[in-house]
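1. Sequence isn't available, so here's the structure alone:
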């Protein structure tokens, strides 16, 4: 579900269209409101929109941007009370957009974007099938708009991103996209998106930062090219200090690419004072990053998150991390208290939340040495992690699960340090022992071996490794690992 952050930042802005009544007019005040909302300065943006409604009542843009403000609030904070209050606005705004001039490319585009935004919100509130059908409606509306206005760049920005994501869906779930008529292709999707980024079209340039969001997430999670991702972030000089949304994006990408120090720095340096929306997700990300760096105040951020967050995503994982933090401090009373909360709070929508629940119900605690090495490695502190493990052997650990984790963990450290031969040797040993076990270590080892061979240009061994990952069943993180392995195979096929 983390990947959900790839499509969470959809931005669509209509331009002026001649019409006697309703119109799509992106004037200076609406542009200012849009910029403020996209920086998560929601109060400022909404105030500007109210001014526009009073002075230019036929303009539909303010109502469209209202939806964006609601989207960010609901998607990030997941407050069911706010959801109940704002849910009725979806139909009202779609009806308003339908009153606009149909000869404008924004006529269908705004409707598609609203549908898609609410699909993502519905996912957060457990309305899965409604969300699927909402995505289908959005996709079909966009394709129709693309047929009518093939040169309209915002079509390609959104369709390209959607097609790239659809292209990674594992074979076992392909029937869903085939039935719904949503075809995927990584190559074609990225071609469309890159076209928008490179375009000199004034509209494409106006929304170029939005295309940057898609590019960054897809580069990491689908194309698996982190070097190109960070080079892009540096070249474009993304303003993570004043754009809170950019700061959250870079911190999230850092968390998923073993760059805890970078993520912490970005969140510490960004402006998130009273003018910015209160986003509880920030405390979750900061808490995880600081725990990986073994900072004492990691607990402070995680506790603030679980105390204030009203949603269900990430909660079980956050509680698990809190229990780990106290466990490593030797405070078993508090560690057990947080562990006991895991089955009662949150949901099982993400693989990480599922794994947290499974561990809590098992009643066993991780090996403290392996846990510290895991956290340090996940944060990118490879030398410290290696120093903890390099003088150990698999036989030093009493259970098969710990032996598997040791092999995978040390292999992953060597992998990240560029020591491919050592990494492959440990990955292969983990696969031999762990293929039919419930832990994810063997499947993740196969996936990582696929990445190594892909980097080497050995397509045969890369394909074998990705397929090995897909063939394993009944293990933790099955959905997310399968999606990444599927993306690897598609890259090898040039699709």
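-> Yep, that arrived. Since the structure is predicted, the reported quantities are computational estimates derived from the model, not experimental observations.
2. hey, let's count contacts and neighbours off CA atoms from now on
-> Fine.
3. which residues are in contact with stretch 348-363?
-> 1, 313-317, 320, 339-340, 342-343, 347, 365, 476-480 (CA atoms under 8 Å, 6 or more residues apart in numbering).
4. does the closest residue in space to residue 253 that isn't next to it in sequence count as helix, strand or coil?
-> The shortest distance from residue 253 to any residue other than its chain neighbours is 7.4 Å, reached at residue 217 (CA to CA, 6 or more residues apart in numbering). Using DSSP: H, G, I helix; E, B strand; the rest coil, the secondary structure recorded for residue 217 is helix.
5. And residue 217, how far from residue 8?
-> When CA to CA, to the nearest Å is the yardstick, residue 217 and residue 8 sit 10 Å from each other.
6. Compare the two and say which one has the larger neighbour count.
-> When neighbours are counted by other CA atoms under 10 Å, residue 217 comes out ahead of the other of residue 217 and residue 8, with 25 against 18.
7. Apply the buried test to the contacts of stretch 348-363 and list what passes.
-> For the contacts of stretch 348-363, a burial check counting by 16 or more other CA atoms under 10 Å picks out 313-317, 320, 339-340, 342-343, 347, 476-478, 480.
8. try it against this one:
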């Protein structure tokens, strides 16, 4: 977009240049936006102040209700106690309250009501005569939080610009206050996000003046998590998410979550822990935690219903899973996961032998407009295929994802391989490889992964071959054969196109960087 002459006349030169720069940034960032949106989603609720050292009883009360996602009560307490001892802490919590409400509700009307609060709070901070390092720290956090919210609601241009502004604000604060440690929480997360962007898209970040490094970002967060600051637990939670979602180090991630000695686990901690448990193939533990949270007297986010349904579905508890999917479908005001939920309800009916209702729900799922979540995109690919999928293979896939390995093994044994199509034979081999890998049968896993990659040309439209290389690399790292691991990780990067290219390329890139760091 080139600015028109009439528009230029209405704008100052500085305003016109900034608008043009925003648009150019938007065009360049579109190439990586899809990846960024998928990656940051689990991190959206991690901006949680934690009183490792209690500030005031007022702050503690507001903090507790915010952490329990009780937005109305938290807002009420903020009106009663508008000041807390942390500089600009009241604005931070007020902003956090808005952001968490919007992330969990996805309510467009509520977004339109609350979005002006960002500029209002930033103006209040800018107008303050307080010159403490907290000034730019809180400004950077507010910009970062709203960047994620804007991206989630589809406001791409303003979201990208807020992300860039957050980075620049924190960067300036580091230069002015190098001994102030809290800014490494914001910068640490930004470094991880930008550092995980695939190499062929890093030039876009360079044009925008953004830099990333996963290992440095994680090191900053881990260092901060050991400090006695109000944000140490938050840094530890973010570190755990990075270890699980990017580094595939699930055990280490869960270790970082076991430091809460309180009898009360907040709703936010339930959310984060359940995500990591499910990512680490332990849906059974996640389902127990989510059930207990939903049964509490205080309200829980509707997203918990969806996550619980997912955990139950993976374990073959189809009647119970269907109940929770339907609660989510009937009450959720946003768009994400609705297509996937309706498809999973249809699959529950299929596995329960209810053919008529299966077909009705399947058609309803097809008619549901998909959203930006990875679950909806995956559901869309399954629903738009020319024929029904092989539901037994899907059952194996979901059982393995949830850590229900006995269910997966039993289902594998029931399959008549003579009736499988060509591509289904290779998918079954891939699923067997994943099952062997996750049950620590590494030799068997390597043999099966090799069988998958020997048919790479026949699997050109799937992620089975590149992910097989990735998993073989992880096995070799586990066996301390880093040279062979590097060969496998580099093979991942050679694939030009597949459904999870950005995600798998990022993981391979991070693993290669970790190996290089060991050799330095």
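-> Okay, I see it. Note that the structure is predicted; figures quoted are calculated from it, not measured.
9. To which residue of structure 2 is the residue nearest to residue 253 of structure 1 aligned?
-> Matched across to structure 2, residue 217 of structure 1 falls on residue 241, judged by TM-score structural alignment.
10. contacting residues around its match?
-> Residues in contact with residue 241 of structure 2, defined by CA under 8 Å, 6+ apart, are 42-43, 253, 272, 276.
11. which of the residues you listed does structure 1 keep?
-> For both residues aligned by TM-score structural alignment, their matches' CA atoms under 8 Å, a contact is called conserved when the aligned residues also meet in structure 1; among the contacts of residue 241 of structure 2 this holds for 42-43, 276.
12. Neighbour-wise, give me the winner out of those residues.
-> Each of these was scored for neighbours by other CA under 10 Å, and residue 276 scores highest at 25 neighbours.
13. What sits closest to residue 184 of structure 1 if chain neighbours are left out?
-> Nearest residue to residue 184 of structure 1 in three dimensions, chain neighbours excluded: residue 167, at 3.8 Å (CA to CA, 6+ apart).
14. what does residue 199 of structure 1 give?
-> Counting by CA to CA, 6+ apart, the nearest residue to residue 199 of structure 1 once its immediate chain neighbours are dropped is residue 205, at 7.1 Å.
15. So the residue nearest to residue 184 of structure 1 versus residue 233 of structure 1, what's the distance?
-> Relative to residue 233 of structure 1, residue 167 of structure 1 is positioned 24 Å away (CA to CA).
16. Among the two, which residue is more densely surrounded?
-> Under the neighbour definition other CA under 10 Å, residue 167 of structure 1 and residue 233 were set side by side, and residue 167 has more, 24 against 14.
17. and the more buried one, what pairs with it in structure 2?
-> Using TM-score structural alignment, residue 167 of structure 1 lines up with residue 195 in structure 2.
18. how about its match, what does it touch?
-> For residue 195 of structure 2, the contacting residues are 211-214, by CA under 8 Å, 6+ apart.
19. what's the burial count for the residue mapped onto residue 417 of structure 1 from structure 2?
-> Using TM-score structural alignment, the partner of residue 417 of structure 1 in structure 2 is residue 439. Neighbourhood size, residue 439 of structure 2 [other CA under 10 Å]: 12.
20. Tell me who's in contact with the closest residue to residue 439 of structure 2 other than its chain neighbours.
-> Spatial nearest neighbour of residue 439 of structure 2, excluding adjacent residues (CA to CA, 6+ apart): residue 405 at 8.0 Å. By CA under 8 Å, 6+ apart, the contact set of residue 405 of structure 2 is 399, 435, 439.
21. For those, give me JSON lines that also has distance to residue 489 of structure 2 and secondary structure.
-> Below are the contacts of residue 405 of structure 2 laid out as JSON lines (distance: CA to CA, whole Å; DSSP: H, G, I helix; E, B strand; the rest coil):
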{"residue": "399", "distance to residue 489 of structure 2": "26", "secondary structure": "helix"}
{"residue": "435", "distance to residue 489 of structure 2": "20", "secondary structure": "helix"}
{"residue": "439", "distance to residue 489 of structure 2": "22", "secondary structure": "coil"}
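22. I'd like those written out as CSV, with distance to residue 221 of structure 2 added.
-> Putting those into CSV (distance: CA to CA, whole Å) gives the following:
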residue, distance to residue 221 of structure 2
399, 33
435, 33
439, 31
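23. which one among those residues gets closest to residue 140 of structure 2?
-> The nearest member of those to residue 140 of structure 2, counting by CA to CA, is residue 399 at 41.2 Å.
24. My guess is residue 256 of structure 2 contacts residue 237. True?
-> Yes - the pair residue 256 of structure 2 / residue 237 is scored as a contact, 7.1 Å apart, by CA atoms under 8 Å.
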